[in-house]
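K.L.:
turn this into a model:
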Amino acid sequence: MAPKVLISDKLSNAAIQIFKDRGIEVDFRPELGKDKEALAEIIGNYDGLAIRSATKVTAKLLEGAKNLKVIGRAGIGVDNVDKDACSQHGIILMNTPFGNRITTAEHAIAMMFAVARQIPEASASTHAGKWEKSKFMGVELTAKTLGVIGAGNIGSIVCDRAKGLKMKVIAFDPFLSQDAADKMGVEKVELDELLKRADFITLHVPLTDATRNILSRENLEKTKKGVRIVNCARGGLVDEEALADLLKSGHIAGAALDVFAVEPATENVLFNLPNVVCTPHLGASTTEAQENVALQVAEQMSNYLLDGAVENALNLPSMTAEEAKVMGPWVKLAEYLGSFVGQMTDEPIKAINITYDGITSKMNLKALECAVIAGVMKKVNPDVNMVSAPVIAKDRGIQISKTTQDKSGVFDGYIKVTVVTDKRERAVAGTCFADGKPRFIQIKGINVDAEVGPHMLYTTNKDVPGIIGKLGTLLGENKVNLANFTLGRAAQGGEAIAIAYLDAPLPEAAKTALEATGLFHQVKPLEFAVA
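P.N.:
The predicted structure is shown next:
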């Protein structure tokens, strides 16, 4: 059955056609973005939801989104989406961070010119029939110092454009390396240094706990007298009350804002102050940007629903379509390994340790880790997936650790998963053969070669004659057919294990019969979600 996508905001016809061309059923209902009750009534029918900013994706809405797998936001900001609720419900949240970065950067530069030359006020005055040539004395950008807070996707473009304007560019960004700053041709500084030196300050960071009110009253007071502030990033980065006070005092010469703490901003303490330029969140509002993000979100959602590729996800490691093809079997293996130890463990799990050997150590480890955790947590919650599993594990206080190592055995690569409880550690390792089929290769330190099937049986016993015959006889008597069978032992006469691939789930009567022999220390039916 073809996946179904709902578009609840305005998206271009070209984006809609992308879904159709990829064989995805699509419903274009832009009126639903402002009708939460109507949206809630039908959201359960869809695998994907494509939105802009009008649709509010709340935890309550997602309670009814039983089939929803992915939400695609055409744009950068996801303030209108409850990200934590998406993760808890196992829904991937994607955005399109690159489609409007040039447009937003250009708007910041335009706002800088506007506040430097008081263009909006001069325009309004001229339209009013006044000719106040001497009133609007501006400043040049050339040779001025621009302080850029956040030198990422958009900030880096602003830096480049500002250098073209012959400005001196300094940047504060904790994630900016010295090498990257050198290549950009900007001076990397700490925040206090930027505040002290900059003639213009422009912000290009997301709104997080770390960046909220980054231009607080205290920091605004540290700025150079006559500074001009530009914010085309997110409302809440600047203390608006403090900014208004410092504008009135003359310490800050001007401000240009495209974003506000409360939007839509129909009233604000900054409105109608001299030399304050305000626009209604227009950073991404160009024809080119709107088309780019619409096309990008359609491609990303299609790639995920059809091929499993994860691009620009905010709550799951990204994995390109090419990576998905190569890693697909390994992701399934990681989930099977987690599921094996999860099903075998009855006590509360304290930690999950993952070892990546050989070729697996060079793969997308975060994606493999999420798959392992999903497998482990399925015993707790059968509906868990790679998105929701890390959230559940974190809530339960489970510690996750990983080790990478060069090829250490006969296999090109393998993954080993160990769970730790108060009573014991339990480990299983696996690999993928050339046919792409995952195999269990080691259980409890004992080497095996077991193909993974949907219905399996795991047993442990002392290595003595007659065990295999008894196992086969009792399974036959209970009409259980073996598809595959493997066994191994630690040493002759020591502990031995067997793992069987069954054609159907093990009947309770067969389990009881095996346990009644007294020959088996453990008889454990296992189920795996094998497609």
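K.L.:
please make it C-alpha for all contacts and neighbour counts, starting now.
P.N.:
OK.
K.L.:
helices along the stretch 151-300 of the chain, start to end?
P.N.:
Ranges of helices in the stretch 151-300 of the chain, per DSSP state H, counting those that start in this stretch, are 153-164, 178-184, 191-197, 217-221, 240-249, 287-307.
K.L.:
nearest to G328, of the ones you listed?
P.N.:
Evaluated with Cα to Cα, the helices of the stretch 151-300 of the chain place helix 287-307 nearest to G328, the distance being 9.7 Å.
K.L.:
which outside residues touch that closest one?
P.N.:
With Cα atoms under 8 Å, 6 or more residues apart in numbering as the test, helix 287-307 has contacts from 3, 11-12, 14-16, 18-19, 22, 24, 47-48, 50, 70-75, 94-96, 98-100, 103, 284, 309-311, 321, 324-325.
K.L.:
that older thread, any chance of the helices of the stretch 151-300 of the chain in a markdown table, plus mean neighbour count and distance to Q522?
P.N.:
Shown next, in a markdown table, are the helices of the stretch 151-300 of the chain (neighbours: other Cα atoms under 10 Å; distance: least, Cα to Cα, whole Å):
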| stretch | mean neighbour count | distance to Q522 |
| --- | --- | --- |
| helix 153-164 | 19 | 56 |
| helix 178-184 | 13 | 57 |
| helix 191-197 | 19 | 61 |
| helix 217-221 | 17 | 65 |
| helix 240-249 | 18 | 66 |
| helix 287-307 | 21 | 40 |
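K.L.:
another for comparison:
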Amino acid sequence: MPKVLISDKMSPAAAEIFASRGIEVDVKPGMTPDELRAVIGAYDGLAIRSATKVTKDILAAATNLRVVGRAGIGVDNVDIPAASAHGVVVMNTPFGNSITTAEHAISLMLSMLRQIPAANASTHAGKWEKNRFMGVEVTGKTLGVIGVGNIGAIVADRAQGLKMKVIGFDPFLSPERAQDLGVEKVELDELFRRADVITLHTPLTDGTRGIIGADAFTKMKDGVYIVNCARGGLVVEKDLKAALDSGKVAGAALDVFAEEPAKENALFGDERVVATPHLGASTVEAQENVALQVAEQMADYLLTGAITNAINVPSVTAEEAPKLKPYMKLAEQLGSFAGQLAETGLRGVTVEYSGQVATLNTRPITAALLTGLLRPLLDSVNMVNAPIVAKERNISVTEVRSDKATDFQTQIKLTVSDERGGRSVAGTLIAGNRPRLVSVEDVAIEAELAENMLFVVNNDKPGFIGGVGRTLGESGINIASFHLGRQAPGARAICLIEVDQPLREAVLKQVQGLPNVITALSLSF
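P.N.:
As a prediction, the model looks like this:
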């Protein structure tokens, strides 16, 4: 009989589910790391929230542990690489608190606009300052939603019920999905320019970190309001403080901060700032939902081997894994290639499997491809939830299989369509397990995708190769490999260069400014 430990405070429903499925369960919240390390070796599963830290030391002592289940979305308290190295599946519940977080954002917005916290404190102090607290109506105001995913879509729906006009920025939001939501899709600068209230619902990635800072504030209306229930690092707090002091920002409502727990912060004590201690998921209903979900997922895995919402492993059987692993790596690289090139909302994805790969179970391969495609802007995407995320965003996914070989015995071709047309990329395996890019935009080019790469589209003219090489050399960038392809002599050409270190922005701009360069991007795999 499997044995599970619940080491954080969680709804009693979780323990009831484990027991009803025939799994022995112990509930021991509040253990110290030493206490957890001493007992963890006896358990097959560990159910946690945010308090328990699943470190390398804990995992080293967890000799029988098969799965860690996080009741909630964040897994910052789990050492994912160490868990993977120990063969431990890490699961979360990414959609269990969406409604709760969306409602908290709306609540913060209304509290901020009507100055409810300050008015409440004043009234409790015996002051009847009726004329001091002049509020702002939401009716007719424009709400700018940054990140129109699951939570952002719910916020948009609730805001429309308050008779607000909703505009949204999300690179993966298709026009059809935006229309279904009643949201006007706009670019980020336009959102900054038009919104009366801006609310953030995007993950924290390298691309979104500091998305609202000094430069963004200059593009906003005077008297704009900011709401953040997503991640603290999205807003540069010192820049927000300056914008409040200058009057550019009329108020801010924050549930998250760059450093948590936030015991001290420059924004604290300002009546224009409504602050809560990361309460987005803190409702009875949400805690019940995530507890139920994590218990069901863990029980399914321990009893049947089914894997749901896994962070670090795909949904693959033991028999399939050796055959599928290299194809999944190839697919994720192809998806990442296309995702890093994406500029507008995706509409559709077509995956063509030809030759040997067409005879395999392609579902996990497609999931790996979607993970690579969506991850550049959605870091919470994994091989389990990537198809769900694509469906929620109205991105159609089509698989085409043909067991007939093309120019290669086995090939995966990805075609992505967006508002500006489409692009394609194809790859194969060499020596049975080494991914190799074989074409981009139907231009033949063979290359292994590496950690740091420069991708250039250019006109095929003399002097281009020398110009690129000289620019990189003068910047101290060493070239590891150089790959070329072209449509025809003198026509459009493609260049992929592997370099030994990440390209600095200044170097990339130099390459972009070279004669005959159409596009130059820094890619990472």
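K.L.:
before we move on, back to that, now the contacts of helix 287-307 of the first structure: which count as buried?
P.N.:
3, 11, 15-16, 18-19, 24, 47-48, 50, 70-75, 94-96, 98-100, 103, 284, 309-311, 321, 324 (16 or more other Cα atoms under 10 Å).
K.L.:
show me which helix runs longest in the first structure.
P.N.:
helix 321-344 (DSSP state H).
K.L.:
so how far is that helix off the chain centroid?
P.N.:
Taking the mean of its C-alpha atoms, helix 321-344 of the first structure sits 18 Å from the chain's own mean (Cα atoms, centre = their mean, to the nearest Å).
K.L.:
that one vs helix 287-307, what angle?
P.N.:
Interaxial angle, helix 321-344 of the first structure versus helix 287-307 (axes from the mean of the first three to the mean of the last three Cα atoms, to 10 degrees): 50 degrees.
K.L.:
after helix 321-344 of the first structure, which helix or strand is next?
P.N.:
Moving toward the C-terminus from helix 321-344 of the first structure, the next helix or strand (DSSP states H and E) is strand 351-358.
K.L.:
and the angle from that next one to helix 321-344?
P.N.:
With the same axes, to 10 degrees applied, the angle from strand 351-358 of the first structure to helix 321-344 works out at 140 degrees.
K.L.:
run the chain-centre distance for strand 351-358 of the first structure.
P.N.:
The answer for strand 351-358 of the first structure is 22 Å, by Cα atoms, centre = their mean.
K.L.:
what's it packed up against?
P.N.:
strand 399-405, strand 413-420 (3 or more Cα pairs under 8 Å, 6 or more residues apart in numbering; DSSP states H and E).
K.L.:
helices and strands around the longest one, which ones?
P.N.:
Pointing back at strand 413-420 of the first structure there. Against strand 413-420 of the first structure (3+ Cα pairs under 8 Å, 6+ apart) you get helix 321-344, strand 351-358, strand 425-432.
K.L.:
can you give me the helices in the stretch 351-500 of the first structure?
P.N.:
With DSSP H, counting those that start in this stretch as the criterion, the stretch 351-500 of the first structure has helices spanning 365-377, 389-395, 467-477.
K.L.:
would you agree T142 of the first structure is in contact with V169?
P.N.:
No: T142 of the first structure is beyond contact range of V169, at 11.1 Å (criterion: Cα atoms under 8 Å).
K.L.:
looking at the two, which is more packed in?
P.N.:
More neighbours surround V169 than the other of T142 of the first structure and V169, with 24 against 13 (other Cα atoms under 10 Å).
K.L.:
next one: the aligned partner of that one in the second structure from L181 of the second structure, what distance?
P.N.:
In the second structure, V169 of the first structure lines up with V166, judged by TM-score structural alignment. Going from V166 of the second structure to L181 of the second structure by Cα to Cα, to the nearest Å gives 9 Å.
K.L.:
mutual contacts of those two, please.
P.N.:
By Cα under 8 Å, 6+ apart, the residues touching both V166 of the second structure and L181 are A156.
K.L.:
so which of the helices and strands packed on strand 351-358 of the first structure is nearest V205 of the first structure?
P.N.:
The closest of those to V205 of the first structure is strand 399-405. By Cα to Cα, the value is 29.1 Å.
K.L.:
in the closest one, what counts as buried?
P.N.:
Applying 16+ other Cα under 10 Å to strand 399-405 of the first structure flags 400, 404 as buried.
K.L.:
which SS state does the closest residue to K166 of the first structure other than its chain neighbours fall under?
P.N.:
Take K166 of the first structure and drop its neighbours on the chain: the residue closest to it by Cα to Cα, 6 or more residues apart in numbering is T142, 5.1 Å away. When classified by DSSP: H, G, I helix; E, B strand; the rest coil, T142 of the first structure comes out as coil.
K.L.:
which residues does the aligned residue in the second structure for T142 of the first structure contact?
P.N.:
When the second structure is aligned by TM-score structural alignment, T142 of the first structure is paired with T139. T139 of the second structure is in contact with 162-164, counting by Cα under 8 Å, 6+ apart.
K.L.:
among those, which are located in strands?
P.N.:
Among the contacts of T139 of the second structure, no member is found in strands (DSSP state E).
K.L.:
ChimeraX command to pick out the buried ones of those?
P.N.:
Buried subset of these, written as a ChimeraX selection, criterion 16+ other Cα under 10 Å:
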select :164
